[in-house]
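Enquirer: Test case, fold it:
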Amino acid sequence: MEIKELISIYPTLYHMAEFGSWENIKANGLLSTSALLDLYKINGQKRQQIETCHRSESITINCQGLPTAVVRDQKPMSDSALQKVLLDNLTPADWYRILNSKVFFWSSYEKVLKLLNARAYRSKSHDVIAVDTASLIKNYSEKIFLCPYNRGSTIMSPVQRGKDLFKPIQEYDFLYWKKKRGRAQAVTEVCVEGGVDNMLDIVVNVKQMRQQEILATLHS
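Expert: Coordinates of the predicted model:
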C-alpha cells in the first residue's frame, strides 16, 4: 500500500481510551501496555501476568510521581478461542505479548462507534482520541503496521492469525483486501510499535463519549 493512499482513504484514526486518561496520555504519551509498564516500573510476577495472560477486567497500576493508570481489559478474546486460530506455533501468551507491544487505532469513526456500543463497553464512558494520519506517519512511519482484522477479538467467527498479520504500510496487500471487502474496509487497524509519545503533534480532537453520545470535548 502506498502511504499517500493510506492518508487519502483513512485521513483520521481513532483510539478508545480509558475514561479520564487523556491528561496522562497528553503528558506521557499513548503507550503500549508494555511501554506503560516500563514507565510505571511494573516488573516481576505482576508484569508477567499483565503481559502474558488474558485480562478479563481492566487493571489499575500506580507509580510514585505519576497519576494512576489503567491497563484495559481484553474481554473480546479468550484463550480457548485463540488456541483454535493461532498460527506459527504461537500460544495465547505469545499473542498477548505481541498485542501488548503495540498501540492500536481504528481506521474509521464507524469502527470505534461499534466498539463503544459493544456489550462490554456500552454502559461506560470513554476518552475517544482522533489523530491525523499524515502526522502519525510523518513521525512514526518506521513503527507503523496495518492489520485487516480486529486482532483483539475472537468473538463470532474468529479468523486465523499469526506473526505476519501485521504488515508495514508498503508491504500491506491493499489491492487484495480492497477486492475482498471494498476500499473503505480494506484496513481495519493501524498500529504503532511501542506507542506514540508526542500526542499533541498528531491529535485532532479528544471527546468523552458513552456509546454515540458526546459528553464533553477535551481537546479540539
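
Enquirer: rest of the way, CA atoms for contacts and neighbours
Expert: OK.

Enquirer: Tell me how many other residues crowd the closest residue to Asp201 other than its chain neighbours.
Expert: Nearest residue to Asp201, sequence neighbours excluded (Cα to Cα, 6 or more residues apart in numbering): Ser135, at 7.2 Å. Look at Ser135: counted by other Cα atoms under 10 Å, it has 17 neighbours.

Enquirer: Can you tell me how far the residue nearest to Phe19 when sequence neighbours are not counted is from Leu218?
Expert: Once flanking residues are discounted, Phe19 sits nearest to His126: 4.1 Å by Cα to Cα, 6+ apart. Separation of His126 from Leu218 (Cα to Cα, to the nearest Å) stands at 12 Å.

Enquirer: anything in contact with each of the two?
Expert: Gln208 (Cα atoms under 8 Å, 6 or more residues apart in numbering).

Enquirer: Between these two, which has more neighbouring residues?
Expert: Taking neighbours as other Cα under 10 Å, His126 and Leu218 compare with His126 leading, 24 against 15.

Enquirer: For the more buried one, which residues are in contact?
Expert: Taking Cα under 8 Å, 6+ apart, we find His126 in contact with Met16, Ala17, Glu18, Phe19, Gly20, Leu116, Gln208, Met209, Arg210.

Enquirer: Okay, helices next: where are they in this structure?
Expert: Using DSSP state H, the helices of the chain run over 3-9, 22-28, 33-39, 44-52, 79-85, 92-100, 109-116, 133-140, 174-181.

Enquirer: which of the residues in the first one are buried?
Expert: Residues Leu6, Ile7, Ile9 are the ones in helix 3-9 that count as buried (16 or more other Cα atoms under 10 Å).

Enquirer: thought the second one was touching Thr133?
Expert: Yes: taking Cα atoms under 8 Å as the definition, Ile7 is a contact partner of Thr133 at 5.8 Å.

Enquirer: and the gap between Gln170 and Leu215?
Expert: Taking Cα to Cα, one finds Gln170 at 38 Å from Leu215.

Enquirer: again, but for Glu57
Expert: Computed with Cα to Cα, the distance linking Glu57 and Leu215 is 24 Å.

Enquirer: which of these two has more neighbours?
Expert: Remark: of Glu57 and Leu215, Leu215 carries more neighbours, 14 against 11, as counted by other Cα under 10 Å.

Enquirer: one more, for comparison:
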Amino acid sequence: MPSLPAKAFHFVDASNWPAVQQEGLCSTDELLRRGAFDTEVEASVRAHRPEGIALPDGRYIRDQRPMPPRALARCLDPGLAPADWYALLNGCVFFWLDPERVQRHRAALRGRPQVLLTFDARALAAAHEAVSHVTPFNIGSAVRKAAPRGLRTLVPLAQWQAKAWASEALTGQAVRAASHRPAELVLRVAAVSDAMRHVTATEVLGAA
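Expert: From the prediction side, this is the model:
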C-alpha cells in the first residue's frame, strides 16, 4: 500500500506571510471572498493570469504562465474547458511532495521574496483527510508535452492509499505503477486555518 512522503512543502509570497501566520493558508477563492473586491479585480483573478496580481489588500496571487488557455485546452479531458480548470485550482490549497520540484519552483520564484514552509505531510493530511488528494504530476503546468488531466487526476488520498493510481487512468489506458510517487498533496478546501500547526521548518528566501 503506498504511503504519503513524510514532508510537504509550500511557498508563501513574502507579502502574504504575516496573514498566513495569523490565518493559515487560503485558496485563491477564499482570498477573493474575504477581500470582497470589485468585479474587475475578481474577474482578472479568475481568468488566466499571465502575470501575478497584487490585490487591493496587499496580498499577492501568483501567475499561471505555465497554463496558457490554448495549451491547457489540448490536455483536458472531454467536457472540461480551461475556465473549469482554473476554477478548480482556485478552490484548492497545494503542497509539493517532491523535493526536486520544490527546487525547480524555488528557482522560478526568484523574482520575489518567499517563505518556504516544510510540513509534516502525514499529520497535515490526517487533519484534513476528507479533502486530501494526491496528483501524479504538477497539475498547474500545461507546457512541454503536458499530461492529459481531468477531475480524475486529483485522487482522494484514502483511495490512493488503497488502490494507488487505479482511478486516475482513463478507461482502456494503462494504470500508473503503484511505485509512481505523488507530485502534490492537494486540499480541496477554502482555507487551511491550522496550517501553521503542522509546519516543521521555515526558510526565508530573499528579504521577507
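
Enquirer: care to give me the TM-score?
Expert: Once superposed, chain against chain, the TM-score is 0.85 (TM-score structural alignment, normalised by the length of the second structure); 198 aligned residues with a Cα RMSD of 2.3 Å.

Enquirer: before we move on, back to that, to which residue of the second structure is the residue nearest to Asp201 of the first structure aligned?
Expert: Matched across to the second structure, Ser135 of the first structure falls on Ala123, judged by TM-score structural alignment.

Enquirer: so that match makes contact with His198?
Expert: Yes: with contact defined as Cα under 8 Å, Ala123 of the second structure reaches His198; the gap is 6.7 Å.

Enquirer: if I pick the counterpart of Gln160 of the first structure in the second structure, what's in contact with it?
Expert: Aligned counterpart of Gln160 of the first structure in the second structure: Pro148 (TM-score structural alignment). By Cα under 8 Å, 6+ apart, the contact set of Pro148 of the second structure is Cys75, Leu76, Asp77.

Enquirer: circling back to that earlier point, relative to Glu51 of the first structure, which of the buried residues of helix 3-9 of the first structure is nearest.
Expert: Leu6 (30.4 Å; Cα to Cα).

Enquirer: Would you check how far apart the closest one and Glu189 of the first structure are?
Expert: In this view, Leu6 of the first structure and Glu189 of the first structure are 12 Å apart by Cα to Cα.

Enquirer: for Phe145 of the first structure, same thing?
Expert: For Phe145 of the first structure relative to Glu189 of the first structure (Cα to Cα), the value is 8 Å.

Enquirer: Those two: which is more packed in?
Expert: Just comparing Phe145 of the first structure and Glu189: by other Cα under 10 Å the higher neighbour count belongs to Glu189, 24 against 21.

Enquirer: and the more buried one, what does it touch?
Expert: Applying Cα under 8 Å, 6+ apart, we find Glu189 of the first structure in contact with Phe104, Phe105, Trp106, Ser107, Leu146, Cys147, Pro148, Tyr149, Asn150.

Enquirer: got TSV for those residues, with neighbour count and distance to Met77 of the first structure too?
Expert: As requested, these are exported to TSV (neighbours: other Cα atoms under 10 Å; distance: Cα to Cα, whole Å):
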residue	neighbour count	distance to Met77 of the first structure
Phe104	27	16
Phe105	22	18
Trp106	24	17
Ser107	27	20
Leu146	27	20
Cys147	22	17
Pro148	19	17
Tyr149	18	13
Asn150	16	11
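
Enquirer: Which ones among those residues map onto strands?
Expert: Cross-referencing these against strands under DSSP state E gives Phe104, Phe105, Trp106, Leu146, Cys147.

Enquirer: check contacts around the aligned partner of the last one in the second structure.
Expert: Cys147 of the first structure maps onto Thr135 of the second structure when the alignment is built from TM-score structural alignment. Contacts for Thr135 of the second structure (Cα under 8 Å, 6+ apart) come out as Thr153, Leu154, Val155, Pro182, Ala183, Glu184, Leu185, Val186.

Enquirer: same question, Ser3 of the second structure
Expert: Contacts of Ser3 of the second structure (Cα under 8 Å, 6+ apart): Gln161.

Enquirer: what's the counterpart of Leu99 of the first structure in the second structure?
Expert: Taking TM-score structural alignment, the alignment pairs Leu99 of the first structure with Leu89 from the second structure.

Enquirer: Can you name the residues that contact the closest residue to its match other than its chain neighbours?
Expert: Sequence neighbours aside, Gly140 is the residue nearest to Leu89 of the second structure in space, at 7.8 Å (criterion: Cα to Cα, 6+ apart). Contact analysis of Gly140 of the second structure by Cα under 8 Å, 6+ apart lists Gln64, Pro66, Met67, Leu89.

Enquirer: Just give me the closest of the residues you listed to Gly24 of the second structure.
Expert: The closest of the contacts of Gly140 of the second structure, once distances to Gly24 of the second structure are taken by Cα to Cα, is Leu89, at 17.8 Å.

Enquirer: Near that closest one, how many residues? Count them for me, please.
Expert: Count around Leu89 of the second structure with other Cα under 10 Å applied: 17.

Enquirer: nearest residue to the aligned partner of Arg74 of the second structure in the first structure other than its sequence neighbours?
Expert: Aligning on TM-score structural alignment places Arg74 of the second structure opposite Lys84 in the first structure. Spatial nearest neighbour of Lys84 of the first structure, excluding adjacent residues (Cα to Cα, 6+ apart): Gln160 at 8.0 Å.

Enquirer: cool, Ala69 of the first structure as well?
Expert: Ile61 (5.4 Å).

Enquirer: Alignment lookup: the one you found to the second structure.
Expert: When the second structure is aligned by TM-score structural alignment, Ile61 of the first structure is paired with Leu55.

Enquirer: next one: Leu39 of the first structure
Expert: Checking TM-score structural alignment: Leu39 of the first structure goes with Arg34.

Enquirer: which residues does Glu168 of the second structure contact?
Expert: Applying Cα under 8 Å, 6+ apart, the residues contacting Glu168 of the second structure are Arg152, Thr153, Leu154, Val155, Val175.
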